[in-house]
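[1] compute the structure for the input listed below.
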Amino acid sequence: METPLLKDGDAGNRLKAENGDYAEVKCISEAATVFKEETIKLWKIAMPLVFNIVCYYATTSLTNIFVGHLGELQLSAISISVSVIYTFAFGYMLGMGSALETLCGQSFGAGQVHMLGIYMQRSWIILLLSSLVLLPIYIFAAPVLKFLGQDPDVANLAGQYTILTLPSVFSLAISFPTQKFLQAQSKVDVMAWIGLIVLIEHAVLLWLFIPVMGWGLRGAAAAFNITEWVTAIAQLVYVFGWCKDAWKGFSWDAFKEIWAFVRLSIASAVMLCLEIWYMMSIPLLAGHLPNAVIIIGSLSICSFVIEVGKFCHGTILLEARPTKFSVYVAVFQSLIIGLLCMVLILVTKDYFAVIYTDSKELQQSVSKLAWFLGVTMVLNSVQPVISGVAVGLGWQATVANINLACYYAFGIPLGYILGYVANFGVMVEETSSRMQKWGGQDISTHKVGDDI
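    Sure thing, here's the model as predicted:
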């Protein structure tokens, strides 16, 4: 039986079918109305979270900008530290806390709002214990990077920076659960405001510690630690002061059923880690190529643009209703955004690297990568949205298997073949001499301790 139309002015001018989706659209005007309705709902939910993600990745970009003007070696060192060590920790911690997203969403939907605080405390306990596992990786970062085949000078400097950022690991154990706690209650506006304030604070600290006080990478590490903990503390202040329904204080119930909590996160953890750790493998492979300092530096500049687009697009469908028309709208709009980003990158390919570095050689390397960066932005505009649909439907295990096949059975071997066997590298031409000069000295004889 055909579903009758609602009166003009009702949401979408359509009755919903039993599955919660719209009834069949039969003309262009109805399609336009549904498109408008879905767009409003989509961006009302996703915009604050997208903005928060942009602010989060902008803090990393700002760090690269300030450090990049110190020199190529420093930029490469901080890039390999963030891309390998921090990305490993980020994926691991995010995966271990992933059960909270499911449990908080279910409890809030069932009206058991008080359980959100219990689950958040339980996640704090698990992630704080998980942080201890990461300590050896941070402490022995330099030997680990050398074992993985990275340039010794880059690895040594990256290891020193990584140890200095160790306090930030424990902030993740607080931030991730608190974000999921707020997100389940749709308190996303406060997350956006915190993201903006923290971004401004981070920029001020970087300016104060690096150009003004001359602390170099030590200043970058100090600013990063402070920023991570300011984020965590600001979220806690809001939870303790303005979430009285969901936060009833500390409870011993948080220690119950911890193992079940851990088991629930395994599928999501595998899915997230496979995707995030794949990005870690790219600079590792690049570190084996000639001119590793230049190559890693150019990849670091491009990776920020890629990651922001990827996570922003993914957020749209992770937070939206996974109905048929919401999927259509999200995929279409994400594709348009991806195309606009590609055009912007291609138009500014000879200029945008100037923000990050004064090195002419590094700027030219980034310019040569612009076409690949633009195509990647288009592809990344659709793939995360589809993944978001699958996560919204509870298909984490399926997505994990797909990621395993695409990233590790296909992506990494193809990258190795193109980079090493076919000698494509990352489209960076080798100079007549592989020994790059740094401040009038060969990198091989430059004292790493002087840079940090």
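[2] please count neighbours and contacts with C-alpha atoms only from this point.
    Fine.
[3] the protein: strands as residue ranges?
    437-438, 441-442 (DSSP state E).
[4] can you redo those as TSV with distance to residue 216 and mean neighbour count?
    Shown next, in TSV, are these (distance: least, Cα to Cα, whole Å; neighbours: other Cα atoms under 10 Å):
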stretch	distance to residue 216	mean neighbour count
strand 437-438	16	14
strand 441-442	19	12
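[5] TSV for those strands, including distance to residue 105?
    Below are the strands of the chain laid out as TSV (distance: least, Cα to Cα, whole Å):
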stretch	distance to residue 105
strand 437-438	53
strand 441-442	56
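[6] residue 143 is nearest to which of these?
    strand 441-442 (22.2 Å; Cα to Cα).
[7] wait, what's in contact with residue 304?
    Residue 304 makes contacts with 57, 60-61, as judged by Cα atoms under 8 Å, 6 or more residues apart in numbering.
[8] by neighbour count, which of the residues you listed wins?
    Within the contacts of residue 304, most neighbours by other Cα atoms under 10 Å means residue 61, with 19 neighbours.
[9] how about it: what's its closest non-neighbour residue?
    residue 304 (6.5 Å; Cα to Cα, 6 or more residues apart in numbering).
[10] from residue 392, how far off is the one you found?
    Applying Cα to Cα, to the nearest Å, the value for residue 304 to residue 392 is 26 Å.
[11] please apply the same query to residue 237.
    To residue 392, residue 237 is 30 Å away according to Cα to Cα.
[12] of the two, who's got more company?
    residue 392 (17 against 11).
[13] I have a second one here; can you model it like the first so I can compare?
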Amino acid sequence: MEGDQEEKLLIKEKTSEEESSLVNKVWEESKLMWTVAAPAIFTRFSSFGVTIISQAYVGHIGSRELAAFALVFTVLIRFANGILLGMASALSTICGQAFGAKEFDMMGVYLQRSWIVLFSTAFCLLPLFLFTSPILKLLGQDENIAEVAETISLWSIPILFSFIVSFTTQTFLQSQSRNTIIAFLAAFSLITHVSLSWLLTMNFKLGIPGAMLSTILASWIPNIGQVIFITCGWCSDTWKGLSFLAFKDLWPVVKLSLSSGVMLCLELWYNTILVLLTGNLNDAEVQIDALSICLNISGWEMMISLGFMAAASVRVANELGKGSSKAAKFSILVSVLTSLAIGFFLFLFFLLLREKLAYIFTSNEEVANAVADLSPLLAISILLNSVQPVLSGVAIGAGWQSSVAYVNIGCYYVIGIPVGMVLGEILHLQVKGIWIGMLFGTFIQTLLLIIITYKTNWDDQVIIARHRVNRWSKESADPERITSNN
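    This is a model prediction of the structure:
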């Protein structure tokens, strides 16, 4: 009997130690995750807040201006944002894994290469902003709204180029878990934007030019601060100055950037197509206004998920670079479950509020009622968005962008959009039917990403990451290397 009791006590002590060890592991991983996620979430809230503040002021100018602003920022800006953010995420893979492997010297060169690739891409996107009106008319949008949208799009060109510096410098700093400066600059930018928007739009009555000028300044203020922080001594280990090596071996960066851009662009442009399809329905102005409000509310929650996406990509890339597959898997689990818990709380919150939030953006009762009708779909969208971006962050950290791009094409554009068009136009469910179909595509995509992540051999991913870091470091260190080998 005494032996049995001693054995039971030993089992209890062992179980207690394991539970304590698990709690400590979760706590330590959570601290590492939140070191990246918290500033990233705050920064994205601030950046998204700049757009929301601009939209709020434009909405008080007129409903046509609000619809035009919604079209530009949910179609053109979201499209450009998706491409540039996606291409910048290639830098997250490279810098994150290099930092984990302690290959600090090359990180500044990777940043410069990303600048070259992204600025070239931005110039290719310029025609979309220069010829907005005919493009929107060709897509079936209202002519009066399209004319106002062209004015807004021309003012948006400096914002397009601000994305490049913003995304790349933030990624560079996040890979090193140096995020405090990013959050500080974002907060300063947001405060400045609130003051300038009121001054230029409401006080001086400058209308759309006033709102857009304030948005441009708010977009560039953090960029200038981040570049100064990186280049003036605060990142001495990872920034060694401008280098001609930035112009060498660009093709591997281009390939990874393109696959990254396709992956995230397909995700971010998904909601854009929802807006475009809505523009072809009856009573388009009210439908677009209501849907844009719902998407902006969803966008607020998406900023949290994108913060976790950044954290997941950094943690996975760092751990793969260090050679720890177990730590990479554990970081995935903690990130996904934390984001899901927050998403479930917000799911309930927005399901209960319904049309009440609509009055922040508009005083039109018809638009508010339309928002109330879409609220259940908004809540479901928020729940799905709490998981899917985090899994995309895992893909970025591991360098799976090409594979996930194919998943996105199948789930979003082969399943989601066709189902949505059938429900919306053939079964006459209007915008609700389109959104239901597209949410179904997102659900399928999320399931596939979960399966892919679960079945991945993470020991193999460590080998792949080490090979990538070693190959790129050796290639770049050889000044006589001929790039045609890639």
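[14] and the alignment partner in the second structure of residue 137 of the first structure, how many neighbours?
    Under the alignment (TM-score structural alignment), residue 137 of the first structure pairs with residue 128 in the second structure. Counted with other Cα under 10 Å, residues neighbouring residue 128 of the second structure total 20.
[15] contacts only, for residue 128 of the second structure.
    So residue 128 of the second structure contacts 76, 135 (Cα under 8 Å, 6+ apart).
[16] recalculate using a threshold of 10 Å.
    Listed by Cα atoms under 10 Å, 6 or more residues apart in numbering, the contact set of residue 128 of the second structure reads 76-77, 79-80, 134-136, 150, 153-154, 157.
[17] with residue 174 of the first structure instead?
    Neighbouring residues of residue 174 of the first structure by Cα under 10 Å, 6+ apart: 120-121, 123-125, 127-128, 228-229, 231-233, 235-236.
[18] distance to residue 94 of the second structure and neighbour count added to the contacts of residue 128 of the second structure, as CSV?
    Shown next, in CSV, are the contacts of residue 128 of the second structure (distance: Cα to Cα, whole Å; neighbours: other Cα atoms under 10 Å):
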residue, distance to residue 94 of the second structure, neighbour count
76, 28, 21
77, 26, 23
79, 24, 24
80, 22, 25
134, 39, 16
135, 36, 15
136, 37, 23
150, 37, 23
153, 33, 26
154, 34, 17
157, 28, 18
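[19] got these as a markdown table, with distance to residue 243 of the second structure columns?
    Shown next, in a markdown table, are the contacts of residue 128 of the second structure (distance: Cα to Cα, whole Å):
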| residue | distance to residue 243 of the second structure |
| --- | --- |
| 76 | 33 |
| 77 | 31 |
| 79 | 31 |
| 80 | 28 |
| 134 | 42 |
| 135 | 40 |
| 136 | 42 |
| 150 | 39 |
| 153 | 35 |
| 154 | 34 |
| 157 | 28 |
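[20] any of the contacts of residue 174 of the first structure buried? List them.
    Neighbour-count burial (16 or more other Cα atoms under 10 Å) is assigned, among those, to 120-121, 123-125, 127-128, 228-229, 231-232, 235-236.
[21] and those residues, which is closest to residue 216 of the first structure?
    For those, the closest approach to residue 216 of the first structure (Cα to Cα) belongs to residue 228, at 18.8 Å.
[22] to which residue of the second structure is that closest one aligned?
    Match for residue 228 of the first structure (TM-score structural alignment): residue 219.
[23] so its match touches residue 157, yeah?
    No: between residue 219 of the second structure and residue 157 there is no contact under Cα atoms under 10 Å: 11.4 Å.
[24] relative to residue 90 of the second structure, how far out is residue 111 of the second structure?
    10 Å.
[25] name the nearest residue to the counterpart of residue 49 of the second structure in the first structure, sequence neighbours excluded.
    Matched by TM-score structural alignment, residue 49 of the second structure corresponds to residue 58 in the first structure. Excluding its sequence neighbours, the residue lying closest to residue 58 of the first structure (Cα to Cα, 6+ apart) is residue 199, at 7.2 Å.
[26] for the residue nearest the centre of the second structure, list the residues it contacts.
    By Cα atoms, centre = their mean, the second structure has its centre lying nearest to residue 306, at 4.8 Å. By Cα under 10 Å, 6+ apart, residue 306 of the second structure lies in contact with 37, 40-41, 44-45, 299, 312, 339, 385-386, 388-390, 392-393.
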